[in-house]
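Participant: have a look at this fold, sequence not included:
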């Protein structure tokens, strides 16, 4: 049972890399075409969704996430082109290997939380739109193309939690910084 029309459930969590540098390029399209954006999720690349239910995330889990993130160096990535899955328009990160390594490390540590519930093979991407209207996705792709590339320095992995009405940032875990266990924060907006 879901708590809202987006299909998200209260207490669901995700591990994401926020990409604020992409917001000027994708915000308008995401607000129109991506249910996650309407639920308060900023532009991001998913590491693992869904992750553990919020009730299962304690200080030990946050410490383990901090240690995991600390073992991975910060990195630079470019979003130079759009890509497609059926009914989905996304920005493709180059390189995508650092995202894949983060996902693999989380799944190795928490095998009970496979990406997308094990339904899909994880492919690093920044969702722009998720609708059945291919013409709307074509329009978005044409509108975004001239604003690319977007270059980003990735320095953290973030834990987001769905409150029942919106996604909120719960903690941020710096990459490549041993001994940092995650800082609590406010909303994901």
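Facilitator: It's in. Owing to the predicted nature of the structure, the values given are computational and were not obtained by experimental measurement.
Participant: alpha carbons only for contacts and neighbour counts from here, please
Facilitator: OK.
Participant: show me what counts as buried in the lengthiest strand in the chain.
Facilitator: In the chain, taking DSSP state E as the definition, the longest strand is strand 75-85. Going by neighbour count (16 or more other C-alpha atoms under 10 Å), the buried part of strand 75-85 is 77, 78, 79, 81, 82, 84.
Participant: got the residue ranges for the helices in this structure?
Facilitator: Residue ranges of the helices in the chain, as given by DSSP state H, are 23-33, 35-38, 59-70, 97-109, 134-144.
Participant: alongside the first one, take a look at this:
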């Protein structure tokens, strides 16, 4: 992590995500098999920002600030009908990606010490992970099966703060999108 926080243990990490429960029927069997995050309780989601702040730094003032930032954005509909890949990863690509990117950029503008994925990647690519750490054969198989289950459409109305307790992810707070513009 950037900044003065040297904690790298998952137990102190948090992240901001948009849950996509509408995707669960389509992706659950593949996520159960090919996405280790499922075993630690992470639902189908699009990441807004990970890692966010260490949990010990999240107090009522932080929660109010996140609420203010997220609250400036208006709810929107997301459509998942195509796939993308990173090395070893298969994901559903949401449209409009720009709406997810705007959420990420707004949080990073407020907390510049929390670049997306620790600053590892230059570009923000919104995605719903189906499989990670897998070979191309598994990714091809999952993609072929899922093609017939798309599109998935979701109404995005909130962003959840998820915290990791050392073994499981749990929802710590939820912030409504309620603005009239981005």
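Facilitator: Yes, it's here. Remember, it's a predicted structure, so these values are computed and weren't measured experimentally.
Participant: for the helices of the first structure, which one sits closest to residue 155 of the first structure?
Facilitator: Nearest to residue 155 of the first structure among the helices of the first structure is helix 59-70 (9.4 Å), distances taken as C-alpha to C-alpha.
Participant: relative to the second structure, what is the average displacement of that closest one?
Facilitator: Taken over the aligned residues, the distance from helix 59-70 of the first structure to the second structure averages 0.5 Å (mean C-alpha distance after the TM-score superposition for the first structure).
Participant: okay, which residue of the second structure is out on the far edge from center?
Facilitator: Relative to the centre of the second structure, the most outlying C-alpha is that of residue 137, 24.9 Å out, by C-alpha atoms, centre = their mean.
Participant: wait, isn't residue 40 of the second structure in contact with residue 167?
Facilitator: Yes: counting by C-alpha atoms under 8 Å, residue 40 of the second structure touches residue 167, with 6.1 Å between them.
Participant: run a quick neighbour tally on residue 61 of the second structure.
Facilitator: Neighbours of residue 61 of the second structure under the rule other C-alpha atoms under 10 Å: 10.
Participant: for residue 45 of the first structure, find the nearest of the helices of the first structure.
Facilitator: helix 97-109 (8.0 Å).
Participant: relative orientation of that closest one and helix 59-70 in degrees?
Facilitator: Helix 97-109 of the first structure and helix 59-70 are oriented at 150 degrees to each other (axes from the mean of the first three to the mean of the last three C-alpha atoms, to 10 degrees).
Participant: which part of the second structure matches helix 97-109 of the first structure?
Facilitator: The aligned range for helix 97-109 of the first structure in the second structure is 98-110, by TM-score structural alignment.
Participant: of residue 40 and residue 167 of the second structure, which one has the most company?
Facilitator: residue 40 (14 against 11).
Participant: what's near enough to touch the closest residue to the more buried one other than its chain neighbours?
Facilitator: The shortest distance from residue 40 of the second structure to any non-neighbouring residue, by C-alpha to C-alpha, 6 or more residues apart in numbering, is to residue 168 (4.4 Å). Contact analysis of residue 168 of the second structure by C-alpha atoms under 8 Å, 6 or more residues apart in numbering lists 39, 40, 41, 42.
Participant: aligned to residue 168 of the second structure, what sits in the first structure?
Facilitator: Aligned partner of residue 168 of the second structure by TM-score structural alignment: residue 166.
Participant: residue range for stretch 126-134 of the second structure in the first structure?
Facilitator: Counting by TM-score structural alignment, stretch 126-134 of the second structure lines up with residues 124-132 of the first structure.
Participant: now tell me what touches that stretch from outside.
Facilitator: Stretch 124-132 of the first structure is contacted by residues 26, 29-30, 32-35, 43-47, 87-93, 96, 99-100, 137 when judged by C-alpha under 8 Å, 6+ apart.
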